[in-house]
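> model this:
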Amino acid sequence: MAQKPSIPKGTRDLSPTEVSKRNYIVGIIKKHFETYGFLPIETPSFENSETLMGKYGDEGDRLIFKILNSGDFIDKVDDVTYSSKKSSSLLPKISEKALRYDLTVPFARYVVMHRNELDFPFKRYQIQPVWRADRPQRGRYREFYQCDADVVGANSPLQEVELIQLYDAVFADLNLKGVTIKLNNRKILAGIAEVIGANNYLIPFTVALDKLDKIGIAGVKQEMLDRGISEQAITKAQPLFELQGSNTSRLATLKGFLKNSEVGSKGVEELSFILDTIENLGLQTASLLIDVTLARGLNYYTGAIFEVAPPAEINMGSIGGGGRYDDLTGIFGLKDVSGVGISFGLDRIYLVLEEMGLFPASVDQSVTILCVNFGDKEALAALALVGKLRKSGVKADLYPTAAKMQKQMKYAHNRKIPYVVLIGENELAKNEFVVKNMMQGTEQAYDLEQPEAFVNQL
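Below is the predicted model of the structure:
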């Protein structure tokens, strides 16, 4: 007996309904990307390993899927390296490529390679899958889509303001109310590390802080201690981890705490500009919240950082995030090109909309009209009608065989088709077609030569 097939852990098959709902989300995101002036690009699913490795920190590097070289990849490994059993030595000899971990680093590589073809500032959007060897859980997969928008070649904080507006516009269009856009600045985190005397531990500090919502203050404190940060330093910073009150009061606290840190004060200034500008412009549905514990564990962020939390009643992680990176292209030889970008988490947004019942009823409606098949002669007339309906932009179909009426009606019901068209022997004799409204159970006849009378009512 053949073994039942399976798929890799952390991946999924998507049903027609799921794909239709995802396309609905992507369609809205794409519409707003283009409304805001972003241009589409695509990059390969895999990159050279050196393009990706070392760009995401140690934890990120461990989650990158490596691709084995083709052919006999072991043959080129010398005996000493092979017998050492050290992956760090063996890996470069057996793997030269890796699946992309995100869309931002490949985008930086793209900008460097195509810089002579681009007009700066360059605004791009990209909607493609990425892969991470992470532990699968609800809303977190090993293969998932990111929907990114980035601007490179402009260091104005107005870009951050625009990206917040973009977030707000998309979530308003999705009718997703109650989302919170959390804000912080890596300069503020650097300033905190400086003030508490942990300058040399900025990366361990931010990596541990980024886990606050998962392991709590006690867990973060222990991880910082384990990473070499002194208890005195942690105690000095701890009040900031529990900031309460309005954004204004939080900014005032940060300003006082960081008054002797030039880099920290610069971060507070940048954050203040964003908040003041958004307050003047207003948002449709989202709210802003300063969250000093927001660290975004990726090493390439240098300024403002964002993370989008779903409505409070939804128990799920972030549904979007991003930030400012001042010199990401520098790692590929192009210095002083500032950038800022955001990403929408398609899979998590899908789960939130599903849980809140926010998908339109028609989103997975693949066909609006189904013509019943009564036989060869009737089917020919029905097919001619289907052709006219399709030319009018109506999604129409003909049941392929003259099966029993009950079977065809059940098919229409299961696919949630709102209208069924009947063209039987009697209808042919009268040169008409009968439309059955599946929701209301009503029927109405129309002239077969003038289907526009029906189409105009849809």
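
> Every contact and neighbour count from this point should use C-alpha atoms.
OK.

> just so I have it, where are all the helices in the stretch 301-450 of the chain?
Under the criterion DSSP state H, counting those that start in this stretch, helices of the stretch 301-450 of the chain are mapped to 346-356, 376-391, 405-414, 425-430.

> how about those helices in a markdown table, adding distance to G54 and mean neighbour count?
What follows is those, written out as a markdown table (distance: least, Cα to Cα, whole Å; neighbours: other Cα atoms under 10 Å):
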| stretch | distance to G54 | mean neighbour count |
| --- | --- | --- |
| helix 346-356 | 26 | 17 |
| helix 376-391 | 52 | 17 |
| helix 405-414 | 51 | 14 |
| helix 425-430 | 71 | 13 |
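
> Adding distance to L189, write the ones you listed out as CSV.
Conversion of the helices of the stretch 301-450 of the chain to CSV gives the following (distance: least, Cα to Cα, whole Å):
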stretch, distance to L189
helix 346-356, 27
helix 376-391, 58
helix 405-414, 54
helix 425-430, 75
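
> how about those helices, which one is nearest L328?
Relative to L328, the nearest member of the helices of the stretch 301-450 of the chain by Cα to Cα is helix 346-356, separated by 24.5 Å.

> Surely W131 is in contact with I67?
No - between W131 and I67 there is no contact, the gap being 11.9 Å when judged by Cα atoms under 8 Å.

> Counting neighbours, go ahead and name the busier of these two.
Shown here are W131 and I67; by other Cα atoms under 10 Å, W131 has more neighbours (22 against 17).

> so K395 touches Q365, yeah?
No - using Cα under 8 Å as the test, K395 is too far from Q365 to be in contact (9.2 Å).

> Another sequence for comparison is provided below:
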Amino acid sequence: MKPSIPKGTRDFSPIEVANRTYIMNTIKTAFETFGFQPIETPSFENSGTLMGKYGEEGDRLIFKILNSGDFLKKADDALLSEKDSLKVTAQISEKALRYDLTVPFARYVVQHQNEITFPFKRYQVQPVWRADRPQKGRFREFFQCDADVVGSKSLWQEVEFIQLYDAVFSKLGLAGTIIKINNRKILSGIAEVIGAKDKLIDFTVALDKLDKIGKDGVVKEMLSKGITEEAIEKVQPLFDFTGSNIDKLTSLEKMLSTSEEGQSGVEELRFVINAIGELGLETAVLEVDVTLARGLNYYTGAIFEVAAPEEVKMGSVGGGGRYDDLTGIFGLKDVSGVGISFGLDRIYLVLEELGLFKVVDLPKPKVIFLNFDATTDMLKMKAIQSLRANGIKSEFYPDLGVSNKQEKRQWKYVASRAILFVVSKVENDVFILKNMNSGVQTNCSLSELVEKLK
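Purely as a prediction, here's the structure:
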């Protein structure tokens, strides 16, 4: 059978790993500059931890893990005969791969609440899994790079997250990213004033798809969810909202004049917009987008989404928001949280398309000992041991080269990995060291070799 990997997953070459590490290190450095601490959580969680937290669409995309052993033994025969997969799944699968890092983080906070000092600022860089349809920039296994603050209701946290996005993308050389912002309270207010408050989730999920399926597609989906034509007519202005951020807030204020919750959302947005206006951004652009909904049930305040520069056709490269009651689902009430995520894999594709990757040196030894004489192998290995003890990356070519062809293979290996120093021979405890750039050869004792390579 021809070997293959599952759809939506990828292998990474050494250069791809180096480039991904460069992105992750840039993000991690920014996280720590802003005061965040790292944590890690398991790759899979109990199903009850994840299910019901992402809405109906999200639940369908969660990878379930079959129970170990004879998983069908405990399944109800009647359910099996009905072939109702949703009902059977609960009996044969108790665990699932994590869909994101936010819900596991909320679980972590609740479990470790007595060890945490609030406000708690954490970052997490780990893979997540979604049973999505693979396409450009969308994979079934991908990394998320998250930063969250729990235990603070201050809107300065939202301001800092916008600055954090700006800092990372500026450092990566990705100028012109658009940080879109909205507020869930505004969406709730709109649903209220058009008389569709009981359809808030359906309304926001459909509205969030505006850039994907267009105005007609959104209207069609809203109608299919039972939102009336009269209500849809009232939200028509949202499809063509224009002007500056302040203009948009003024229009929203008028539209939501009868909604207390809506007005609260406008005021929160105004605080953030004014603060960023005063502080400024390095290269990113902040834009109020009233159609931004992000179809996740847990956002309660600010909503963020970051779009790549316009010349790149790519989905969002980051997103997040405030979730005042997320930990409440695990029994810890009144702990406000806000967080953002960077889409590592999409950021990689954008940097690649724009040619923004710096030349990254792959891991390699500083010196390699070639193998043309087996009688000196132990001497070379002892020398390598000393070099490594002094922090000098060293390697021994393991296969003996006695023929012309075998010797050429060793020198080709040196060239392909661009190794700077080569010890080609050892004679009477003297090491013959060659600098591959200059071509100069030097005879050294072991102590001299260590000093030269330091």
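
> what residues do W131 and I67 of structure 1 have in common as contacts?
L99 (Cα atoms under 8 Å, 6 or more residues apart in numbering).

> OK, contacts around the residue nearest the centre of structure 1?
If you average the C-alpha coordinates of structure 1 and look for the closest C-alpha using Cα atoms, centre = their mean, you land on G345, 2.5 Å from that point. Contact partners of G345 of structure 1, counting by Cα under 8 Å, 6+ apart, are Y145, Q146, C147, S318, I319, G320.

> Out of the helices of the stretch 301-450 of structure 1, flag the one nearest K30 of structure 1.
When those are compared (using Cα to Cα), the closest one is helix 346-356, at 11.8 Å.

> The closest one aligns to what range in structure 2?
Using TM-score structural alignment, helix 346-356 of structure 1 corresponds to residues 344-354 of structure 2.

> now the residue mapped onto G137 of structure 2 from structure 1: how far from E231 of structure 1?
Aligning on TM-score structural alignment places G137 of structure 2 opposite G139 in structure 1. G139 of structure 1 sits at a distance of 35 Å from E231 of structure 1 (criterion: Cα to Cα, to the nearest Å).

> D148 of structure 1 too?
Taking Cα to Cα as the criterion, D148 of structure 1 is separated from E231 of structure 1 by 39 Å.

> between those two, which one's more packed in?
A side-by-side neighbour count of D148 of structure 1 and E231, using other Cα under 10 Å, places D148 first with 26 against 13.

> what's the closest non-adjacent residue to the aligned partner of the more buried one in structure 2?
In structure 2, the residue matched to D148 of structure 1 (TM-score structural alignment) is D146. Once its chain neighbours are removed from consideration, D146 of structure 2 has its nearest residue in S341; the separation is 4.3 Å (Cα to Cα, 6 or more residues apart in numbering).

> residues contacting that neighbour?
With the criterion set at Cα under 8 Å, 6+ apart, S341 of structure 2 makes contact with Q144, C145, D146, A147, G318, G319, G320.

> and with 6 Å instead?
By Cα atoms under 6 Å, 6 or more residues apart in numbering, the contact set of S341 of structure 2 is C145, D146, G318, G319, G320.

> likewise A190 of structure 1?
Here A190 of structure 1 is in contact with no residues (criterion: Cα under 6 Å, 6+ apart).

> what's around S81 of structure 2, how many residues?
Other residues lying near S81 of structure 2 total 9 when counted by other Cα under 10 Å.

> Please apply the same query to L209 of structure 1.
The local packing count at L209 of structure 1 equals 26, with neighbours defined by other Cα under 10 Å.

> That one matches what in structure 2?
In structure 2, L209 of structure 1 lands on L207 (TM-score structural alignment).

> where does the closest residue in space to its match that isn't next to it in sequence land in three-state SS?
Taking Cα to Cα, 6+ apart, and ignoring the residues beside it in sequence, L207 of structure 2 has T291 as its nearest neighbour in space, at 5.7 Å. For T291 of structure 2, the assignment made with DSSP: H, G, I helix; E, B strand; the rest coil gives coil.

> The one 5 residues further on too?
Using three-state DSSP, the structure places L296 of structure 2 in coil.

> Leaving out sequence neighbours, find the closest residue to Y201 of structure 1.
I229 (6.9 Å).
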